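Trainee: Predicted structure and sequence below. I'll ask about it afterward.
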Amino acid sequence: MNDTVSFGYEDVAPDEKTRRVGDVFASVAARYDLMNDAMSGGMHRLWKDRFVARVKPGKGESILDMAGGTGDIAFRMAKHGAAITVADINPAMLGVGMERAEKRGIDGLVWSEQNAETLDFADRSFDAYTIAFGIRNVTDIPKALREAHRVLKRGGRFFCLEFSTVTWPGFADVYDQYSHKLVPKLGKLLANDEDSYRYLIESIRRFPDMPTFERMIADAGFIRTRVEPIMGGLVAIHSGWKI
């Protein structure tokens, strides 16, 4: 791993990034839906529906939803009868998710505080591994991808939903202006937290583009890797299989 990693537009020590990302999500946990609405114009709900449709969770399957603390993806998959373990490094995010599950009457989920780079689960534990809008906040992404591969059963599938690099001419400029100038101001207005929202936008800009991230997934051992751009690459669904 490099001596420094990106924290937004800054380069910091790995331990520093882990700590500062934790602070960001502890700050925004209670307003997570507002954060996603601000960053996506409310479209994140449709993207998450599409993502779960691609995962195709099956009845009785064991699925690990990493960085899923608030339950957005887990709640959708649980409707299909899958056994979901919701894992997150941030206890504040898990707390929000457990509270939301209780209010909605959703039980049977397993909640687990986990670092994506050093999972506690045994080899070949899960049929599927999902991570939505979380991988770019991981300090050592290749290590987290190798861990995802390790805990999947043979024939298991990996699915990642993440903001990416817009390739549509014209739209990229419009989104760049919206995200850099408006989203932090919305963060200040909605959550009194401009800095956290600014980091989240900057982290998108520093995340690898679609071809690069697809290669990283393959380098972790996955085959039949695929990327599905949405809205010209504003977000993308990446997938791969373990054999």
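Mentor: Alright, I've got the coordinates.
Trainee: C-alpha only now, for contacts and for neighbours.
Mentor: Will do.
Trainee: Let me know the distance separating residue 141 from residue 176.
Mentor: With distances taken as CA to CA, to the nearest Å, residue 141 is found 24 Å from residue 176.
Trainee: Have a look at those two and say which one is more surrounded.
Mentor: residue 141 (18 against 14; other CA atoms under 10 Å).
Trainee: Excluding chain neighbours, what is closest to that one?
Mentor: Computed as CA to CA, 6 or more residues apart in numbering, the closest residue to residue 141 that is not its neighbour in sequence is residue 135, at 6.8 Å.
Trainee: okay, now the one to match up with it:
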Amino acid sequence: MSDTVSFGYTDVTPSEKTARVGDVFRSVAARYDLMNDAMSGGMHRLWKDHFVRRVAPRPGEQILDMAGGTGDIAFRLAARGTRVTVADINAAMLEVGMQRATKRGINGLVWTEANAEVLAFPDRQFDAYTIAFGIRNVTDIPAALREARRVLKRGGRFFCLEFSTTTWPGFADVYDAYSHRLVPKLGKLLANDEASYRYLIESIRRFPDMPAFKAMIEEAGFVQVKAEPILGGLVAIHSGWKI
């Protein structure tokens, strides 16, 4: 990994990025749904439903939902009868998820504080690995991808839902203006936190586009890697298999 990494539009040391991202998510944890609504116009719920359909979870499977602290993906997976381990580096996000699960009467989830770059799970433990709107906040993405492959069983599948770069003419300009100008203001209005929302938008702009991220997944050792654009690539589902 290089000496500096991106934190939004700023280049910082890897350790500083990890600390700053932690601060961002501790700040927004209690208002995470509001954050996602602000960045997606409320469409994140539909994208997550579609994502889980692509994962095609089967009863009895073990799935690791990485960066899944508040439980949005885990709840959907558990409804299909899977055994879900929810892992997140941020304890505040996990706390929100556990509270939400209690309120909804969802039992059986395993909650664990974990860094995606250095997982404590043994090799070949999980049937699937999911990460939704989390990979762009990881300091060392290649390391996280290698760890994802390591903890998957042979034949295991990797699925990532993340903001990307839309290729639709005109729409890209509209969303760019909306996200850069309006979302931070909404963050200030709804959560009294303009800076965190600004970082989250900037982090989208610094994240690799679909071909570049697809190549990173392949470099980590996954095969049959695919990128499925949504809204022309505003959001994308990347997937791959471990053989």
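Mentor: Looks like it arrived, so ask away. Being a predicted model, the structure only gives us computed values, none of them experimental.
Trainee: Any idea what the TM-score is?
Mentor: In this superposition the chains share a TM-score of 1.00, using TM-score structural alignment, normalised by the length of the first structure; 243 aligned residues with a CA RMSD of 0.2 Å.
Trainee: residue ranges for the helices of the first structure, please.
Mentor: For the first structure, the helices defined by DSSP state H occupy 14-28, 32-40, 44-55, 72-78, 91-104, 141-151, 171-177, 183-191, 194-206, 210-219.
Trainee: and the last one, how far from the second structure on average?
Mentor: Yep, that's helix 210-219 of the first structure we're talking about. Taking mean CA distance after the TM-score superposition for the first structure, the mean distance separating helix 210-219 of the first structure from the aligned residues in the second structure is 0.2 Å.
Trainee: returning to that earlier point: and the residue nearest to residue 141 of the first structure, how many neighbours does it have?
Mentor: Residue 135 of the first structure: 21 neighbours (other CA under 10 Å).
Trainee: so what's it up against?
Mentor: 67, 141, 160, 162 (CA atoms under 8 Å, 6 or more residues apart in numbering).
Trainee: Tell me the counterpart of it in the second structure.
Mentor: Here residue 135 of the first structure is matched to residue 135 in the second structure, going by TM-score structural alignment.
Trainee: And its match, how far from residue 213 of the second structure?
Mentor: Distance from residue 135 of the second structure to residue 213 of the second structure, by CA to CA: 10 Å.
Trainee: surely residue 81 of the second structure meets residue 60?
Mentor: Yes: using CA atoms under 8 Å, residue 81 of the second structure is in contact with residue 60, at 6.2 Å.
Trainee: rewinding a little: the residue nearest to residue 141 of the first structure and residue 31 of the first structure, how far apart?
Mentor: Taking CA to CA, one finds residue 135 of the first structure at 20 Å from residue 31 of the first structure.
Trainee: about what we covered before: out of the contacts of residue 135 of the first structure, who's nearest residue 3 of the first structure?
Mentor: residue 141 (14.2 Å; CA to CA).
Trainee: Now the terminal residues of stretch 106-117 of the second structure, how far apart.
Mentor: Start-to-end, stretch 106-117 of the second structure (CA to CA) is 28 Å.
Trainee: out of everything not next to it in sequence, what's closest to residue 67 of the second structure?
Mentor: residue 88 (4.4 Å).
Trainee: Give the full set of residues in contact with the one you found.
Mentor: 66-69, 94, 112-116.
Trainee: Among those residues, which one lies nearest to residue 225 of the second structure?
Mentor: residue 66 (18.8 Å).
Trainee: Do I have it right that that closest one meets residue 117?
Mentor: No: with contacts counted by CA under 8 Å, residue 66 of the second structure stays clear of residue 117, the gap being 10.6 Å.
Trainee: Between the two, tell me which one has more neighbours.
Mentor: Remark: of residue 66 of the second structure and residue 117, residue 66 carries more neighbours, 28 against 18, as counted by other CA under 10 Å.
Trainee: Any figure for the gap between residue 110 of the second structure and residue 101 of the second structure?
Mentor: From residue 110 of the second structure to residue 101 of the second structure the distance is 11 Å (CA to CA).
Trainee: These two: who's more crowded?
Mentor: residue 101 (19 against 13).
Trainee: who touches the more buried one in this structure?
Mentor: 71, 75, 107.
Trainee: ok, now residue 182 of the second structure?
Mentor: Contacts of residue 182 of the second structure by CA under 8 Å, 6+ apart: none found.
Trainee: and the angle for the longest strand anywhere in the first structure with helix 194-206?
Mentor: Using DSSP state E, we find that the single longest strand of the first structure is strand 152-163. On the basis of axes from the mean of the first three to the mean of the last three CA atoms, to 10 degrees, strand 152-163 of the first structure is oriented at 110 degrees to helix 194-206.
Trainee: mean shift between strand 152-163 of the first structure and the second structure?
Mentor: Averaged out, strand 152-163 of the first structure is 0.1 Å away (mean CA distance after the TM-score superposition for the first structure).
Trainee: That strand packs against which elements?
Mentor: helix 44-55, strand 126-132, strand 235-241 (3 or more CA pairs under 8 Å, 6 or more residues apart in numbering; DSSP states H and E).
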